[in-house]
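[1] quick one, fold the following:
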Amino acid sequence: MSKALILGTGSCLPQKTLTNAELEQIVDTSDQWITSRTGIKTRRISGEGEENFRLATLAGQRALEMAGLSPLALDMIIVATLSPHKIMPSTACFVQAELGATNAFAYDINAACTGFTYGLDLASKYIQSQPEMKVLVIGSETLSTRVDWKDRNTCVLFGDGAGAAVLGGSEDGRGVLGSKLHSDGRLWNLLHMDGPESQNPELQGSDWEGALIRMNGSDIFKQAVRAMDDVVVELLEQQQLTIEDIDLVIPHQANIRILNKLQQRLNIPDDKLFINVDKYGNTSAASIPIALDEANKQGRVKENDLVLLCTFGAGLTWASLLMRW
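    Model prediction:
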């Protein structure tokens, strides 16, 4: 059976860097407080001309260049985002237009931080049934447009950016080997964001405070560690593998304490765990593809390596995905 193989990766980060010291001038916090609790030192913030779809397009272009493909070769574009350029049309349609990928159909998905992994799983299913397809999967966020800059518990965490991967069919055993996806909508209130205020008076919520990210940090921490641990174990058991068989683990870059706890529970050696949360913060759906592109360009992954992705986000959603590079 044909598998979906990553042919190229790309990423795009805004020019502006926001440091912890600069955040001290915005909200009641300190570099020491942020670093000790999150591991984040800097994050990127979009400026003029760096809208979500523009970041996504540049990441996609770079992935196509690495793959040696023209935008016209694409059959499908998926953009995972919770901070779309517009409610409609989809950010993916803007990307399609910017790329000139006129042969592709395009749509967005929203699984929050888990979105890119969900997107890879979708692309894999399409390619299994139609091996000739070429699919561009992008995770792209401008979370600076959705952050409450008066809330020190959330505004210090998030950053902007985009990452992308181009996938095509492979018959040599490399590609996506398996995945596990989960959701639990009963816990939506632990991490959520309202939409624009309703223009229907009968559907206006009394607790509407703007389209801003709201989070119960302590409960999210507990859920994230447990869920990612469980979903990695579940996938490894399905594939009859152990963590020792994996060459590189790329987790969602949410918070260094979550990553350290996950590493401890799964016994992941330092040299097999990719971490860049200190530079970019939590970029939600863009987190894993940015890390994947960095790992690829740094030579951290080689042909036939086993690469494991694991992630957790609002919904609640969580997932793991295993590929042979």
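[2] contacts and neighbour counts: CA atoms only from here.
    Noted.
[3] what about Lys180, distance to Val233?
    Distance, Lys180 to Val233, by C-alpha to C-alpha, to the nearest Å: 10 Å.
[4] oops, could you answer that again for Ala21 instead?
    39 Å.
[5] swap in Gln204?
    With C-alpha to C-alpha as the criterion, Gln204 and Val233 are 43 Å apart.
[6] so for those two, which sits in the more crowded spot?
    Val233 (17 against 11; other C-alpha atoms under 10 Å).
[7] quick check: that one is in a helix.
    Yes - judged by DSSP: H, G, I helix; E, B strand; the rest coil, Val233 forms part of a helix.
[8] right, and Phe158 touches Ala285 too?
    No - checked against C-alpha atoms under 8 Å, the pair Phe158 and Ala285 is beyond contact range at 11.4 Å.
[9] out of those two, which sits in the more crowded spot?
    Ranked by neighbour count (other C-alpha under 10 Å), Phe158 and Ala285 place Ala285 first, with 36 against 25.
[10] I'd assumed that one was in a helix, is it?
    Yes - under three-state DSSP, Ala285 falls within a helix.
[11] what's near enough to touch the closest residue in space to it that isn't next to it in sequence?
    The shortest distance from Ala285 to any non-neighbouring residue, by C-alpha to C-alpha, 6 or more residues apart in numbering, is to Cys113 (4.3 Å). By C-alpha atoms under 8 Å, 6 or more residues apart in numbering, the residues touching Cys113 are His252, Thr283, Ser284, Ala285, Ala286, Ser287, Thr311, Phe312, Gly313, Ala314.
[12] one more to line up against the first:
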Amino acid sequence: MEQYLGLINSKPSRVRRIVLKQNGIKSRYYALDKNRKITHSNAELAFLSIKRLFPDEKIPDDIDVLACATGNPDQLLPSHASMVHGLMKNRPMELYSTSGVCLTCLQALKVAYMSVLSGISSKAICSSSELASPTLLSKNYEEEYEHCTQVGTDPYMAFEKDFLRFMLSDGASAVLLSDRKSETGISFKIEWIEMTSYAHELPTCMFMGAELREDGELKSWKEFESQELVNRSVLTVKQDIRLLKPNIIRYWVDHLQYCMEKYDLNPADVNYVIPHVSSMFFYGKLAEEIETRNIDLGTNKWFTNLTEIGNIASASIFAALDDLNNSGRLKANDKILLLVPENGRFSYGTVLLTVQ
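    Below you'll find the model as predicted:
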């Protein structure tokens, strides 16, 4: 991995082995070459996955809505959806860009779903894509490492920044929504999409382009001097793992229970569960909490491809659904739960699908 991401201060990471052991990821993908040059932009990754929705990779002219999700757009302005649409070059359409972390995929899916469900549009595309690797390159950390050494402080990147370098992957996935099911192959009927934010109760946990202030709020990159942005690695992704561990699973299962009660869902009727987890460590913790609360959604129903493709954040859940679809296991009327957490400031989403 460090052949692609580089060595910080010419030394192997002290936390890499520990992180890889905990997350259980065996392989992953980067849109980088070994010279650390970007091979595909985020918009290009999204565009390539959208093309593969169609057998001949030709995007038809009857798409009404494009909703794009990402936590790593190529630029602040214009919107990520505008850049993806620019690559499609097929027809005018309505655009939506959702921003955040992992849950952006379900935010984009719900926009597309509601547009079709309302009858305003007949076909929509939901795209999710991530290009995290360029932000994880060693060059983005070396100035801070050197600065900390010079002023006699111990670099804290091993816990707040460096460990994330071995968690994230690049990739894209896309979903075609229509007011009628496919004439060839399997379709998935969306029964409902539910999302909950707990930001009113919990502080920020994962962030980029900011630093945590002592009062728990964020100091924006706009408040830093230009050299501080480099010295403090402000534009790298960070996560407060001390806040993550006691909260991420508990609130996730709170949200799941809320959904099951709201929609009167009997867990025994669910055939498959696809949980988006950042690592296999949390896979086990989620299973333990669900069992503790006597919810009949044991891991015998679960499906994940995390260890094979890595954690691609917002693009993970649809990539996993695609692999489950291609496994040959699914049959008509199977029920599938998609579970997506977001630890930016603790938001969660759940989707119920029926195989048709």
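[13] thinking again about what came up before, residue in the second structure paired with the residue nearest to Ala285 of the first structure?
    In the second structure, the residue paired with Cys113 of the first structure is Cys102, using TM-score structural alignment.
[14] do you know how far its match is from Lys21 of the second structure?
    Using C-alpha to C-alpha, Cys102 of the second structure is found at 22 Å from Lys21 of the second structure.
[15] so what does Ala73 of the first structure match up with in the second structure?
    For Ala73 of the first structure, the aligned residue in the second structure is Asp62 (criterion: TM-score structural alignment).
[16] now that match, what's its secondary structure?
    Under three-state DSSP, Asp62 of the second structure comes out as coil.
[17] any idea how far Ser79 of the second structure is from it?
    Taken as C-alpha to C-alpha, the span from Asp62 of the second structure to Ser79 of the second structure is 22 Å.
[18] more neighbours, these two?
    Ser79 (17 against 14).
[19] helix, strand or coil for Leu322 of the first structure?
    Here Leu322 of the first structure is recorded as strand under three-state DSSP.
[20] over to Ala101 of the first structure?
    Strictly by three-state DSSP, Ala101 of the first structure counts as coil.
[21] count the neighbours of it for me.
    As a burial measure, Ala101 of the first structure scores 20 neighbours (other C-alpha under 10 Å).
[22] cool, and Ser187 of the second structure?
    Using other C-alpha under 10 Å: Ser187 of the second structure sits among 19 other residues.
[23] cool, Ser327 of the second structure as well?
    Neighbours of Ser327 of the second structure using other C-alpha under 10 Å come to 9.
[24] show me what it aligns to in the first structure.
    By TM-score structural alignment, Ser327 of the second structure lines up with Gln298.
[25] and Gly171 of the second structure? What does it align with in the first structure?
    Mapped onto the first structure by TM-score structural alignment, Gly171 of the second structure lines up with Gly161.
[26] list the contacts of Thr57 of the first structure.
    Thr57 of the first structure touches Val95, Glu98, Leu99, counting by C-alpha under 8 Å, 6+ apart.
[27] any idea how far Thr98 of the second structure is from Leu177 of the second structure?
    With C-alpha to C-alpha as the criterion, Leu177 of the second structure and Thr98 of the second structure are 17 Å apart.
[28] could you check which of the two has the larger neighbour count?
    Shown here are Leu177 of the second structure and Thr98; by other C-alpha under 10 Å, Leu177 has more neighbours (26 against 22).
[29] is it true that Ile258 of the first structure touches Ala224?
    Yes - using C-alpha under 8 Å, Ile258 of the first structure is in contact with Ala224, at 7.3 Å.
[30] what strand or helix carries Lys302 of the first structure?
    For Lys302 of the first structure, there is no helix or strand it lies in under DSSP states H and E.
[31] circling back to that earlier point, any idea which of the contacts of Thr57 of the first structure is closest to Thr242 of the first structure?
    Thr242 of the first structure lies nearest to Val95 out of those, by C-alpha to C-alpha, at 38.6 Å.
[32] which residue in the second structure lines up with that closest one?
    By TM-score structural alignment, Val95 of the first structure lines up with Val84.
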